[in-house]
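# I'd like to go over a predicted model; first the sequence, then the structure.
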Amino acid sequence: MKETWWKEAVVYQIYPRSFMDSNGDGIGDLGGIIRKLDYLKELGVNVIWLSPIYRSPNDDNGYDISDYCEIMEEFGTMEEFDRLLKAMHERGLKLMMDLVVNHTSDEHPWFQAALKDKNSPYRDYYFFRDGKPGGLPPNNWCSHFGFSAWEKEPEGEQYFLHLYTKKQPDLNWDNPSVREEVYRIMQFWTDKGIDGFRMDVINYISKAAELPDMPEDGPHLATPYFANGPHVHEYLQEMNRRILSQRDFITVGEMVSVTTDQARLYTHEDRHELNMVFTFEHMYLDAVGEDKWQIRQWKLSELKAVFGKWQTSLADGCWNSLYLNNHDQARMVSRFGDDGKYRVESAKMLATFLHTLQGTPYIYQGEELGMTNIRFGSIDQYKDIDTLNHYAEAVTVFHEDPKRVMEAIYAKGRDNARTPMQWDASPNAGFTDAVPWIPVNPNYTEINAEAAIRDTESIYHYYQDLIRIRRHHKVVVYGDYNPVCEEHPSIYAYTRRYQGQMLLVVLNFFSDPAVIDLPKACLPENGVRLIGNYEDAPACEVHMKLRAFEAVAFLGGDGGEQIMI
């Protein structure tokens, strides 16, 4: 196993709009992040991933970029960014920027030039096509946010492709000039001294050249024709040669619809592409197919199968990213745990799970506090374009019951993750002195950072312990993964081994107590408790009884007695 700093790191994602407001306009900003760097340093994380902070009209909250080398005015100035980066580095924190280059904003100068002149070289920066007879778009693809993936240009006859909102036209990476522009942007930020890139839907950058129709009887989300396309590895290897090889960067690619075999191609250390990918396979466990709005009950057996497959398939020369929520997903304690009676226990159990697998853990802001989903009373209170488009299409086009649509939004809407960070029990959770851009979750008076820091048994302090354990025990980072008692209906157990040490992790994923009989070979020699989410814990024995959402990890072997929590 090749040991590297980014494998041993813990990443913390900041959604700047909702993190901390420093100037009283109700919107989080760079100044607010600077104020809270000591909080992040104390938590113990190594890397900060910032969701986009570039200039943007905010149709999709910053993922529609109009200038990649300027800061969004609501967030601050380039001078403030420079101060932020300097302050991070002074604290030993690294910065990972969000690179969004599958598409731009329709207000980007490239696209505006393409609209003004049909003969402009910028026309080929995007996908402009003639429509079909009868006023139909070029093909039957739909966007991820509903409705057609094609929009007719305002003053012309052609359509342009947008896999997301109509204000996010897709870039044509087959044009070498586009790739040169992207590398120029990356070089700009590299020269500033950043430490890595998270790459938005980066496996979409190579589309099937002919942009064919999907079969009429099939889904119109044309994933086979725009994901993992014919030249994607060629382009990423070129990017690596030109930019990523300059520094010891941390890189992770967001990749919808990627298999483990494909992920190996993207991440194997011999291929010189990326360090990690964000897989979505586990994010669809509670969905019908890849339609997140069609909800079904997830099963532990399926979760075990998915995580087990990724753990074993990427164990040789590749690396996993570990996450259960982010800015695009519901809060993990509401989705995979219990955000009511057992909120604390289940949040700690899920954290134990993520931080004891092989891979780099990603913490989404507020996760370390056990922040929960939000239930706004009206669709009018929601801000997310994906949520609003889904509601409009479901109710007006497909005539679904609005109450049923809202229940799906309560469970899966992206605004669940985007309510303001809950800093204290003062008005607006200490996030702002003004009216926040989106309402604060009413439970902030109980769930907030100030209260969590005071309470030594809080979820926050448990995260500190988990991060400290990873830092002191390489078996937690590099150890191989071996599932135990895979058929157990409610307990997920596995072992990790590395350089003479052995880790045993036993997790009850449900509220009912559960009993497990472990094979004796799975018990670490002279095993002692490394961490657990109850004050007392079961002994490291064959027969083990776990309480509601109980998590416990035992360490044995050489050095097993060290750094106990």
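In hand now; what should we look at? Numbers count the residues shown, from 1 in each chain.
# rest of the way, CA atoms for contacts and neighbours
OK.
# could I get the full set of strands for the stretch 351-500 of the chain?
Per DSSP state E, counting those that start in this stretch, the stretch 351-500 of the chain carries strands over the ranges 360-364, 480-484, 491-498.
# which is the next helix or strand following the longest one?
The first helix or strand that comes after strand 491-498 along the chain, using DSSP states H and E, is strand 501-508.
# and the strands of the stretch 351-500 of the chain as CSV, adding mean neighbour count?
Below are those laid out as CSV (neighbours: other CA atoms under 10 Å):
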stretch, mean neighbour count
strand 360-364, 23
strand 480-484, 18
strand 491-498, 23
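# ok, structure two:
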Amino acid sequence: MQHGSTDRPWWERGVIYQIYPRSFQDSDGDGIGDLAGIEARLDHVATLGVDAIWLSPVFPSPMADFGYDVADYCGIDPMFGDLAAFDRLLAAVHARGLKLLLDFVPNHSSDRHPWFQQSRSSRDDPRRDWYIWRDPAPGGGPPNNWISDFGGPAWEHDAATGQYFLHTFLKEQPDLNWRDPDLRAAMMAAMRFWFDRGVDGFRIDVLWHIVKARGLPDNPVNPDWHPGLNARDQVIQTFSTDQPEAHAIAADMRALADSFGDRALVGEIFLPNDRHARWFGKPDRPEVHLPFNFQLIENAWDAAVLARVIGDYDASIPAHGWPNWVFGSHDAPRIAARIGEAQARLAAVLLLTLRGTPTLFQGDEIGIGEVAIPPDRVRDPQEIRQPGIGLGRDRSRTPMPWDASAHAGFSSAEPWLPLNADWSTRNVTAQEADAGSMLHLYRSLLALRRANATLSIGDFALVEADTGVLAYERRSGAERLLVALNLGGEPRPLRLPAGAVVAETLASTLPLRTIDGMLAPDEGLILRLTEAD
């Protein structure tokens, strides 16, 4: 697939940086980050070299699931500020040449949302069908066997009206009914509210969940489930996710975004490649610009596995689609915790040199690793409901360490979650002063990507490599770049494509050295190739 032109939309050429607002910067001394804090730290984001910011939810919320339970889709929670503070932040983001994406949560609202309060007030309320209500099963009990993604039945009985309501996540997060045209119109109006305000797009939470199969049949039982796995996976979510009707909704969202010009939609979608690719839509009826691709998170850090995963995913992208990649998020274990700091440097090279749009999670640029969360500091409802099986998300949401002052410069008060244990030395200021730091590596890679379109929109091809080495070429016109990553702890031969020689080393995860035909342990290289004489 040819992608040689630099005249491409920003969401293809650019890099997205996710900010978890509670944990970026506190401006008012309550130990929780806020919009003014983000504004105060924008220069860090701008000098990093990314192109867009994605904010996790900042809407009014009781915070049962830390903002993913929305009580008002057109406001700002007082914890974070107000609409004026948002407008100031948006202006400051745009003044630095950056874009801003909000996190839209269409599958469910908070049970405190006025819509749900009205819906549950009576079976006859006009907004009853804005949520999914059903009578008990024959003989009593939940209407079907669906299981919440946080464990336990996905149904909650409402004594006042005698029916159950559906909640894919917490019972405080009732699912919205997108089959109701009035609900659908209200949610589209909420998106329009933020587009009118100037936001550059949305990351759309659990998009593949938003429509359920008619009749709500039982999901198939998963024969491979056993205790110790996520309780959600006791059933296969055949009828509760990825329904055909959801694509028309995604297409309508895309049409709305496109009506505002240069906007972008990123859809959270966990599906196999063939089903995942459908969320690009069709050329004449496109859906989300970037169906989020989590395969670098979900698969082992192994050269052969990654080569297969990357090749299969790249091949699955339709001609009108565009790939994307992510290693970390507010939900996933940190990459440095998974594979160690030395290999996390290679992960930075991989993320920023694959064909497609990368998303970088705050703190990964300084290599934050494992953060121990004492039992009395656990805040994540998923960990509280299913403790001890590795589902906790607090470890990824810890505050950003800025310097070695009290509370790492994040707040004047005790932060809402613990800092990384090495915050006094692993912080932005310390890494600013260290030319060999992870921060400087990310900045150099992002600058190289920005200066060289081959790394952002050039063609991609895996190349044959030694055991434990992942290697691929990026090409644009006569330019040939080789990325070679030694994912192992032993030296490995560096194989060049036939007829090629190294013209220049553009970047390395280790101190630059003369290329000698070998890759050192933990070494990743970006090389410019030329034809041999």
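The structure has been received and is ready for your questions. Given the structure is predicted, the values throughout are model-derived calculations rather than measurements.
# any idea what the TM-score is?
The TM-score (TM-score structural alignment, normalised by the length of structure 2) is 0.93; 517 aligned residues with a CA RMSD of 1.9 Å.
# hang on, the earlier thing: so for Asp380 of structure 1, which of the strands of the stretch 351-500 of structure 1 sits nearest?
Nearest to Asp380 of structure 1, of all the strands of the stretch 351-500 of structure 1, is strand 360-364, at 25.6 Å by CA to CA.
# what does Leu354 of structure 1 align to in structure 2?
With the correspondence set by TM-score structural alignment, Leu354 of structure 1 lines up against Leu351 in structure 2.
# isn't that match up against Gly328?
No - the pair Leu351 of structure 2 and Gly328 does not pass the contact test of CA atoms under 8 Å, sitting 10.4 Å apart.
# show me what contacts the nearest residue to Ala553 of structure 1 once chain neighbours are set aside?
Computed as CA to CA, 6 or more residues apart in numbering, the closest residue to Ala553 of structure 1 that is not its neighbour in sequence is Val505, at 4.3 Å. For Val505 of structure 1, the contacting residues are 356, 493-495, 551-554, by CA atoms under 8 Å, 6 or more residues apart in numbering.
# and the two most separated of these?
Across these, the longest distance by CA to CA is 13.7 Å; it joins Thr495 and Ala551.
# and the residue nearest to Ala553 of structure 1, what pairs with it in structure 2?
Mapped onto structure 2 by TM-score structural alignment, Val505 of structure 1 lines up with Val483.
# same deal with Leu37 of structure 1?
Correspondence of Leu37 of structure 1 to structure 2, assessed by TM-score structural alignment: Leu42.
# return the distance of that match relative to Ala92 of structure 2.
With distances taken as CA to CA, to the nearest Å, Leu42 of structure 2 is found 8 Å from Ala92 of structure 2.
# out of the contacts of Val505 of structure 1, the closest to Pro16 of structure 1 would be?
For those, the minimum distance to Pro16 of structure 1 (CA to CA) is 28.0 Å, reached by Thr356.
# ok, the contacts of Val505 of structure 1 in structure 2, which still hold?
Retained in structure 2 (both residues aligned by TM-score structural alignment, their matches' CA atoms under 8 Å) from the contacts of Val505 of structure 1: 356, 493-495, 551-554.
# grab the most central residue of structure 1 for me.
Asn326 (4.1 Å; CA atoms, centre = their mean).
# for Tyr126 of structure 1, see how far away that one is.
Separation of Asn326 of structure 1 from Tyr126 of structure 1 (CA to CA) stands at 29 Å.
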